[in-house]
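Asker: predicted model, plus sequence, below.
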Amino acid sequence: MAIPTLNLTGHHRMFIRQIHYLLALAKTGHFGRAAQTCHVSQPALSTALQHLEEELGVTIIKRGQRFQGFTEEGERVLQWARILAQNWEGMRQAAAQYSQQLTGVLRIGAIPTTLPVTPLLTQPCQAGYPGIAIKLLSLSAEELIRQLDNFELDLGLTYLDDPRLKGFKTLPLYLERYVLLARNPAPCLLKSALHWRDIASLPLCLLTQNMQNRRLIDAAFREANVIPNVMLETDSIFALYAHVRSAGLYCVVPHSMLNQFALHEDITALPLTPELSREVGLIVRRQDLPSPIQDAAWNIARQLDLQHRFDSLMAAGHLTLRQSAAVR
């Protein structure tokens, strides 16, 4: 069925611009920066927002010499503005989808430890829909949830056991398992059942304590009744690998990270016992009519077999372990 071309009057186009101006002001908290974001002059933005207030018959913005926030009525209008902007973008994408030219920006938020996994989703999305651009942000779980709630993201990639996810639609993708990453591990580590207490005294590099991954690892060491010897902390998963590769340190990482790390002959991934695991997946805000771009990415993600891929990488690390033991 053919979809008619959207033919907006000047009034309608102005209303849509007003909505985007309002959202830009909420995001930047500054009239000048909001105007820059929207590529208009500050007077033009201010005038458009005053006209919006006149049309709605309420004061939205607290004004002084500078932006002072939103009125109580303004906060409620802002929530509706976010919904309107989301629905407008969804309608625009739906019109493009009918002409088989789905375009737009897919906004994904991912907690840091899942970033090495994201190319496995973004690549097939762009291969299937060349008109899609992707904006990928590394966010804490809290900020990821906040931005989804405010319609600033389309999808989130995070741990699914977070109680704050009630009300979100979730798609499990894989169960991450934790391994010790080592370069030329000592003979005492080359055994089939490597316990957390066996690695506590090693010179470790771990993620910083504000990250969920680190809190999970700290809990495993507490359960083993040992204190880990943490020599270096970083907020970068790639810095972890670099220090294993070049500084003689050891690190504990999810086995999904092996997807991005080059396991050279001298680098080994050693499974730990008792196994530490956590479910990772996509989340999206529940809504009656998801945007076509959200729907397309969600359906592609459902076809990924990430569990088999990552478990195979861990098995390859095990093979390295057996080879090393045989040589020694």
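Answerer: Yep, it's here. Numbers count the residues shown, from 1 in each chain.
Asker: every contact and neighbour count from this point should use C-alpha atoms.
Answerer: Fine.
Asker: so is Arg177 in a helix, a strand, or just coil?
Answerer: strand (DSSP: H, G, I helix; E, B strand; the rest coil).
Asker: name the residues of the longest helix seen in the chain that come out as buried.
Answerer: Under DSSP state H, the helix in the chain containing the largest number of residues is helix 72-98. By neighbour count with 16 or more other CA atoms under 10 Å, helix 72-98 contains the buried residues 74, 77-78, 81-82, 85-86, 89-97.
Asker: what's around Thr273, how many residues?
Answerer: 16 (other CA atoms under 10 Å).
Asker: and what of Arg164?
Answerer: 11.
Asker: how about Ala247?
Answerer: By other CA under 10 Å, the residues close to Ala247 number 11.
Asker: kindly report the same for Arg285.
Answerer: The burial count assigned to Arg285 is 20, neighbours taken as other CA under 10 Å.
Asker: list the contacts for it?
Answerer: Leu148, Asp149, Asp154, Gly167, Phe168, Lys169 (CA atoms under 8 Å, 6 or more residues apart in numbering).
Asker: residue boundaries of the helices in the stretch 1-150 of the chain?
Answerer: Using DSSP state H, counting those that start in this stretch, the helices found in the stretch 1-150 of the chain span residues 10-28, 31-38, 42-56, 72-98, 119-128, 141-149.
Asker: same deal with the stretch 201-328 of the chain?
Answerer: Under DSSP H, counting those that start in this stretch, the stretch 201-328 of the chain gives helices at 212-223, 237-247, 292-302, 306-327.
Asker: buried residues in the third one, which are they?
Answerer: In other words, helix 292-302. Neighbour-count burial for helix 292-302 [16+ other CA under 10 Å]: Pro292, Ile293, Gln294, Ala296, Ala297, Trp298, Ala301.
Asker: tell me the one of these nearest Leu181?
Answerer: Nearest to Leu181 among the buried residues of helix 292-302, counting by CA to CA, is Ala301 at 28.0 Å.
Asker: who touches the closest one in this structure?
Answerer: Listed by CA under 8 Å, 6+ apart, the contact partners of Ala301 are Leu121, Leu173.
Asker: my guess is Leu49 meets Leu22, correct?
Answerer: Yes: the pair Leu49 / Leu22 is scored as a contact, 7.0 Å apart, by CA atoms under 8 Å.
Asker: just give the nearest non-adjacent residue to Phe151, would you?
Answerer: Distances taken as CA to CA, 6 or more residues apart in numbering put Arg82 closest to Phe151, at 6.2 Å, once the chain neighbours are dropped.
Asker: put this next to the first one:
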Amino acid sequence: MIDKLEMFIAVATEGHFGRAAETLGISQPTLSSGIKQLEGQLGVRLISRGSRYGGLTAEGKLALERARKIVGETRTLREEMRFTRDGLTGQLRIAVIPTALICAANLVTRFTDRHPQVNAIVLSRTSSEILRMLDNLEVDAGLSYLDNEPLGQATTQDLYRESYVLVCAQDSPLAGRKVVAWSDLGAQKLALLTGDMQNRRIMNRNFREAGVVPDCAVESNSLVVLASKAAQSGCATILPKDVAGFLTAGNGLVTVPLKGGQPGHAVGIVAPKAEPHSPIIRALLLEARRMAENTARVA
């Protein structure tokens, strides 16, 4: 029945039989047959459908919550059996907010160096998408904001606190400043993340507190685009300090500390609440704790 439950979760997640079948790597007739078999075993209709997907029935909504729990526990059991036999093996799927991708790369490198039989998949997603993907079992863990999102009963591990710098071209009038206040940016053309990004919403609060309406020349969900735009005369961007250091190296850009605004938000690992966690998640949380402790010592 587990494979049928996974089919059901995929359909509920995608809201479309064709996309769900593609995600699972099976044909649509096989998927439809599996859903019908599951409904027959449970004795209820789970999905409203005519010629296409019509949403979950009341019974389907109840079943979805239980299906996620059963499938999640089954995956953990399988991983525990592999761990007992072969050590830590398998795949780690982690979704990461764009501003934490440098940290994620460092964490995954440390993790796979320590556990070479595990391969990692790192996906860039918004903070809200990460929570949805965790709920739908699409990823094993997330790297996101910890104190600015409704995380519910999730297990978390702090990694660092975000702090911001202004990034601008070397010939910018702001490049020679020792520090820039948010209130100084009212007349500055900016390249900023799109409004669906939690990082942008945090920045918008800082702008409002400073009485500034940002003059946003470009919006993008790509940090590379923002840094490239800042390299052009007359524009600047605002990035977390560690990301800025990586993107500005050798690119004719400089960083200037920003003062004021709200204290930086905590960023760290988010994993589904479970007892026990799977071996891979236990190892990931341990590696994240080691990395946070090392960062604290260096600071």
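Answerer: Nice, I can see it. In this text the structure is predicted, and so the values were computed from the model without any measurement.
Asker: got the buried residues of helix 292-302 of the first structure as CSV, with distance to Leu194 of the first structure columns?
Answerer: Listed next are the buried residues of helix 292-302 of the first structure as CSV, based on distance: CA to CA, whole Å:
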residue, distance to Leu194 of the first structure
Pro292, 47
Ile293, 44
Gln294, 42
Ala296, 42
Ala297, 39
Trp298, 37
Ala301, 34
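Asker: and which of those is nearest to Val117 of the first structure?
Answerer: Among these, Ala301 lies closest to Val117 of the first structure (CA to CA), at 11.6 Å.
Asker: which residue in the second structure lines up with that closest one?
Answerer: Under the alignment (TM-score structural alignment), Ala301 of the first structure maps onto Ala288 of the second structure.
Asker: how about Pro203 of the first structure?
Answerer: Using TM-score structural alignment, the equivalent of Pro203 of the first structure in the second structure is Lys189.
Asker: what sits against its match?
Answerer: Contacts for Lys189 of the second structure (CA under 8 Å, 6+ apart) come out as Pro214, Asp215, Cys216, Ala217, Gly234, Cys235, Ala236.
Asker: please repeat the previous calculation with a cut-off of 10 Å.
Answerer: By CA atoms under 10 Å, 6 or more residues apart in numbering, the residues touching Lys189 of the second structure are Pro214, Asp215, Cys216, Ala217, Val218, Ala230, Gly234, Cys235, Ala236, Thr237.
Asker: Ala193 of the first structure and Val179 of the first structure, how far apart?
Answerer: For Ala193 of the first structure, the distance to Val179 of the first structure equals 12 Å [CA to CA, to the nearest Å].
Asker: any residues in contact with both of the two?
Answerer: Common neighbours of Ala193 of the first structure and Val179 (CA under 10 Å, 6+ apart) are Leu270, Pro271, Leu272, Thr273.
Asker: so which of these are in strands?
Answerer: Under the assignment DSSP state E, these contribute Leu270, Pro271, Leu272, Thr273 to strands.
Asker: of the residues you listed, which is the nearest to Ala224 of the first structure?
Answerer: Checking those against Ala224 of the first structure with CA to CA, the nearest one is Thr273 at 10.2 Å.
Asker: so for the aligned residue in the second structure for that closest one, what's the nearest residue that isn't a sequence neighbour?
Answerer: When the second structure is aligned by TM-score structural alignment, Thr273 of the first structure is paired with Lys259. In space, and not counting its chain neighbours, Lys259 of the second structure is closest to Ala181: 5.0 Å by CA to CA, 6+ apart.
Asker: quick one: stretch 76-91 of the first structure aligns where in the second structure?
Answerer: Using TM-score structural alignment, the residues of the second structure aligned to stretch 76-91 of the first structure are 62-77.
Asker: same check, this time on stretch 137-153 of the first structure
Answerer: Mapped onto the second structure using TM-score structural alignment, stretch 137-153 of the first structure spans residues 123-139.
Asker: what about the match of stretch 76-91 of the first structure, how far off from the first structure?
Answerer: In the superposition against the first structure, stretch 62-77 of the second structure averages 1.5 Å from its aligned positions (mean CA distance after the TM-score superposition for the first structure).
Asker: and the longest helix of the first structure, what does it pack against?
Answerer: When contacts are defined as 3 or more CA pairs under 10 Å, 6 or more residues apart in numbering; DSSP states H and E, helix 72-98 of the first structure sits against helix 10-28, helix 42-56, strand 61-63, strand 67-70, strand 104-110, helix 292-302.
Asker: helix 42-56 and that helix, what's the angle between them?
Answerer: Orientation check (axes from the mean of the first three to the mean of the last three CA atoms, to 10 degrees): helix 72-98 of the first structure against helix 42-56 gives 100 degrees.
Asker: got the angle between helix 72-98 of the first structure and helix 10-28?
Answerer: 120 degrees.
Asker: how far off centre is helix 72-98 of the first structure?
Answerer: Remark: helix 72-98 of the first structure is offset 22 Å from the chain centroid, using CA atoms, centre = their mean, to the nearest Å.
Asker: centroid-nearest residue for the second structure?
Answerer: Val96 (2.9 Å; CA atoms, centre = their mean).
Asker: which residue lines up with that residue in the first structure?
Answerer: So, by TM-score structural alignment, Val96 of the second structure is matched to Ala110.
Asker: isn't its match up against Leu139?
Answerer: Yes: Ala110 of the first structure is within contact range of Leu139, at 5.8 Å (criterion: CA atoms under 10 Å).
Asker: so what's in contact with those two at the same time?
Answerer: In contact with both Ala110 of the first structure and Leu139: Gly156, Leu157, Thr158, using CA under 10 Å, 6+ apart.
Asker: highest neighbour count among those residues?
Answerer: Within those, neighbour counts (other CA under 10 Å) peak at Leu157, which reaches 28 neighbours.
Asker: I'd say that residue and Ile108 touch.
Answerer: Yes: the pair Leu157 of the first structure / Ile108 is scored as a contact, 7.5 Å apart, by CA under 10 Å.
Asker: okay, and the common contacts of the two?
Answerer: Going by CA under 10 Å, 6+ apart, residues that sit against Leu157 of the first structure and also against Ile108 are Thr118, Ser138, Leu139, Leu144, Leu282, Val284.
Asker: now, which of those sits nearest Leu263 of the first structure?
Answerer: Closest approach to Leu263 of the first structure among these (CA to CA): Thr118, at 19.4 Å.
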